[in-house]
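Novice: This is the structure alone, sequence omitted:
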């Protein structure tokens, strides 16, 4: 298995996004055309590939100067635990080196992973959102 990484969003397809998002049981996988638009509207996207199969993705939304918000980060379960997420995040953090704030929302089962990459919880804050998918 040789994993490749790219920031070229033109290689992303609706089908690839749908397969990836549904592999981790995320409801947004049922909206592949919207996901593709979201990736194209992102400030920066890193993808991981096994041949022509999309197996991982992380995207950033940013003001372009001070803050980057890492919205999606997911890896097909068959490829988890192989350093792919770590590599994608390293590419993302390199892109946003020097920014004052890098933010993400982490589910409890991945807090330890993000902690190893340097992220910390912020005392006194609570992540909040409105979603029609929940």
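Specialist: Perfect, I can see it now. Note that the structure is a prediction, hence the values are computed from the model and not measured.

Novice: okay, CA-based contacts and neighbour counts for the rest of this
Specialist: Will do.

Novice: distance between stretch 69-82 and the chain's centre?
Specialist: Distance of stretch 69-82 from the chain centroid (CA atoms, centre = their mean, to the nearest Å) equals 7 Å.

Novice: mind listing what's buried in the helix or strand harbouring residue 55?
Specialist: According to DSSP states H and E, residue 55 maps onto strand 53-62. Under the neighbour-count criterion of 16 or more other CA atoms under 10 Å, strand 53-62 has 54-62 buried.

Novice: ok, second structure coming up, stack it against the first:
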């Protein structure tokens, strides 16, 4: 992909599910996201309350998708850049644009894919050794069925 076209960063894009899924697949993040479940993927996009996108012309080349209270903490759920556009500063800029929209006091936390751990350190994130994950039932390592609440006795 030519590097001469300017990258435009937006937080107002009306992002289509197919367009986003295509980017996730081109970025390898699709290996760890439900790209084969369009309803779930649509919900991921719809319920994120801060999404910053990167565009080269009319082509989506990057996304930062976060869940936040806009004051104390933001969970950076996804940072994806088209594999052909990596190492051009797009991921770093997506994080900067996300932080700018959150304000200087809001902390950003994330879970990094093993291959991305060194990248996050290079762009200013600090490693935190205490993170815990309670996986959902759709995960390959599924969890037991939930316990049904007991009924109140009369």
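Specialist: Arrived safely. Note that this is a predicted model, so its numbers are computed, not measured.

Novice: TM between them?
Specialist: For this chain pair, the superposition-based TM-score is 0.86 by TM-score structural alignment, normalised by the length of the first structure; 131 aligned residues with a CA RMSD of 1.7 Å.

Novice: What's the average distance for the helix or strand just after the strand holding residue 55 of the first structure when superposed on the second structure?
Specialist: The C-terminal neighbour of strand 53-62 of the first structure among helices and strands, as given by DSSP H and E, is strand 67-75. When the second structure is superposed, strand 67-75 of the first structure averages 0.6 Å from its matched positions, counting by mean CA distance after the TM-score superposition for the first structure.

Novice: what secondary structure does residue 111 of the first structure sit in?
Specialist: With DSSP: H, G, I helix; E, B strand; the rest coil as the basis, the three-state label of residue 111 of the first structure is helix.

Novice: Give the equivalent position in the second structure for it.
Specialist: The equivalent of residue 111 of the first structure in the second structure is residue 117 (alignment by TM-score structural alignment).

Novice: again, but for residue 38 of the first structure
Specialist: Residue 38 of the first structure maps onto residue 44 of the second structure when the alignment is built from TM-score structural alignment.

Novice: Near its match, how many other residues are there?
Specialist: 17 (other CA atoms under 10 Å).

Novice: try residue 82 of the first structure
Specialist: Residues near residue 82 of the first structure, counting by other CA under 10 Å, number 9.

Novice: To which residue of the second structure is it aligned?
Specialist: Counting by TM-score structural alignment, residue 82 of the first structure corresponds to residue 88 in the second structure.

Novice: Am I right that the match of residue 38 of the first structure is in a strand?
Specialist: No. According to three-state DSSP, residue 44 of the second structure belongs to no strand; its state is helix.

Novice: Let me know the distance separating it from residue 34 of the second structure.
Specialist: Using CA to CA, to the nearest Å, one obtains 9 Å as the distance from residue 44 of the second structure to residue 34 of the second structure.

Novice: which other helices and strands contact the lengthiest helix in the second structure?
Specialist: Using DSSP state H, we find that the single longest helix of the second structure is helix 90-102. Under the contact criterion of 3 or more CA pairs under 8 Å, 6 or more residues apart in numbering; DSSP states H and E, helix 90-102 of the second structure touches strand 50-56, strand 59-68, strand 73-81.

Novice: Residue 26 of the second structure: which of those is closest?
Specialist: Each of these was scored for nearness to residue 26 of the second structure using CA to CA, and the closest is strand 73-81 (7.8 Å).

Novice: Any chance you could list what contacts the closest one?
Specialist: Contact with strand 73-81 of the second structure is made by 23-24, 26-29, 61-68, 90-91, 94, 102, 106-111, as judged by CA atoms under 8 Å, 6 or more residues apart in numbering.

Novice: same check, this time on stretch 117-127 of the second structure
Specialist: For stretch 117-127 of the second structure, contacts defined as CA under 8 Å, 6+ apart pick out 92, 112.

Novice: I am finished for the moment; much appreciated.
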